[in-house]
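Undergrad: Can you look at this prediction? I've put the sequence above it.
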Amino acid sequence: MKIFSEKRIVPASAIDENGHVNNIAYLQWCIDVAEKHWFTKAPEAFKNSHFWVVLEHTISYKNPSFEGEELLVETWVTAAKGVKSEREYRITRMSDQKILVTAKTLWCFVEIESQRPARITEEISTLFM
């Protein structure tokens, strides 16, 4: 398992009317870290010719988080077959190591020019798994 991660500080803009991080913010952070992982690791030829679209999200909210807290957002690819790839996420509060969120996303690999699903190559699978 090749984990990609980034730390982030919870901004005031992520806080909802209940005083903690809005559920949508966690989902956005998962998508953001997945995109950063792709753009950090993928060869230029693939970044310029392909992109990913979301087919399905599954997310479990385990604990709340609050403004100013430092979080670790982690992601890794668990499967890549045909045109689909499954990616998992974990968001942890740094101060007490509590897991706040676990999530999975099913992605589809798409060729830019044709706008059609494209088979995930062994080169891409090897880079991410």
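TA: Done, it's in.
Undergrad: alpha carbons only for contacts and neighbour counts from here, please
TA: OK.
Undergrad: Next, the buried residues of the biggest helix by length in the chain.
TA: Counting by DSSP state H, the longest helix found in the chain is helix 23-41. By neighbour count on 16 or more other CA atoms under 10 Å, the buried set for helix 23-41 is 23, 26, 27, 29, 30, 31, 33, 34, 37, 38.
Undergrad: What lies in contact with it?
TA: 4-6, 14, 47, 59, 61, 73-75, 89, 101, 103, 127-128 (CA atoms under 8 Å, 6 or more residues apart in numbering).
Undergrad: which among those residues gets closest to residue 115?
TA: Comparing these against residue 115 with CA to CA picks out residue 47 as the nearest, at 14.2 Å.
Undergrad: can you count the residues close to that closest one?
TA: For residue 47, the neighbour count with other CA atoms under 10 Å is 14.
Undergrad: what about it, distance to residue 40?
TA: Distance of residue 47 to residue 40, given as CA to CA, to the nearest Å: 10 Å.
Undergrad: Residue 84 now?
TA: Taken as CA to CA, the span from residue 84 to residue 40 is 20 Å.
Undergrad: also this one, for the comparison:
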Amino acid sequence: MSKKGASYQKELIVEKGHLDDLNHVNNVVYVRWINDISEEHWEQITTPELENDYFWVVLRHEIDYLGQALLGDALTIKTRVGETGGVKSVREIYIYKNQSLLVKAKTTWCLINRKTLKPQRIGDDVLKVLFVSESL
């Protein structure tokens, strides 16, 4: 058995409000999309108990812009859970246009205990939803 980080993807169309003065997607919009897909994925895989006990905060974004997206472009945004340990979990994000990679990013998240508002070591309860077991 091996463990693989849970994954999630969604599609979207570039709208006028996503564009900057150069008529391509603004870098701030990419950051919002990176944040949004990460939060949506957590909401999809988490349990009510985990939602009551913990939340995540961003510690770091690393983003490589490899291409540009324009008005009307259809994009696919994919994410998966990466290296996880201690209080931190890395989420990898990839944004594609026509199967061509436009943006790749890594965001480091810190798990926070809702009661203490302090960083929380990632335990088995959280690891179970972040990683799925696969047969070799």
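TA: Received it, and whenever you're ready, just let me know what you need. All values derive from a computational prediction rather than experimental measurement.
Undergrad: Mind telling me what residue 89 of the first structure corresponds to in the second structure?
TA: Matched to the second structure by TM-score structural alignment, residue 89 of the first structure sits across from residue 93.
Undergrad: wouldn't residue 69 of the first structure be in contact with residue 93 here?
TA: Yes: in this structure residue 69 of the first structure lies within contact range of residue 93 using CA atoms under 8 Å: 7.1 Å.
Undergrad: which residues does residue 10 of the second structure contact?
TA: 37, 76, 77, 78.
Undergrad: Could you report the neighbour count for whatever residue of the first structure lines up with the third one?
TA: In this case it means residue 77 of the second structure. Aligning on TM-score structural alignment places residue 77 of the second structure opposite residue 73 in the first structure. With neighbours defined by other CA under 10 Å, the count for residue 73 of the first structure comes to 24.
Undergrad: need the contact list for the closest residue to residue 73 of the first structure other than its chain neighbours.
TA: In space, residue 73 of the first structure comes closest to residue 91 once its chain neighbours are excluded; the distance is 4.5 Å by CA to CA, 6 or more residues apart in numbering. The contact partners of residue 91 of the first structure, by CA under 8 Å, 6+ apart, come to 71, 72, 73, 74, 99, 100, 101, 102.
Undergrad: about what we covered before: neighbour count winner among residue 69 and residue 93 of the first structure?
TA: residue 93 (22 against 13).
Undergrad: which non-adjacent residue is nearest the more buried one?
TA: Residue 93 of the first structure's closest residue in space is residue 71 (CA to CA, 6+ apart), at 4.6 Å.
Undergrad: Relative to residue 104 of the first structure, how far out is the one you found?
TA: Counting by CA to CA, the gap from residue 71 of the first structure to residue 104 of the first structure is 18 Å.
Undergrad: try residue 45 of the first structure
TA: Counting by CA to CA, the gap from residue 45 of the first structure to residue 104 of the first structure is 27 Å.
Undergrad: neighbour-wise, which of those two wins?
TA: Per other CA under 10 Å, whichever of residue 45 of the first structure and residue 104 has more neighbours is residue 104, with 20 against 8.
Undergrad: What segments of the second structure are helices?
TA: 27-45, 48-53, 124-130.
Undergrad: Out of those, which is closest to residue 2 of the second structure?
TA: helix 124-130 (12.9 Å).
Undergrad: Need the helices of the second structure in JSON lines (columns: distance to residue 118 of the second structure).
TA: Output for the helices of the second structure, formatted as JSON lines (distance: least, CA to CA, whole Å):
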{"stretch": "helix 27-45", "distance to residue 118 of the second structure": "19"}
{"stretch": "helix 48-53", "distance to residue 118 of the second structure": "12"}
{"stretch": "helix 124-130", "distance to residue 118 of the second structure": "16"}
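Undergrad: out of the contacts of residue 10 of the second structure, what pair is the most spread apart?
TA: 37 and 76, at 10.9 Å, using CA to CA across the contacts of residue 10 of the second structure.
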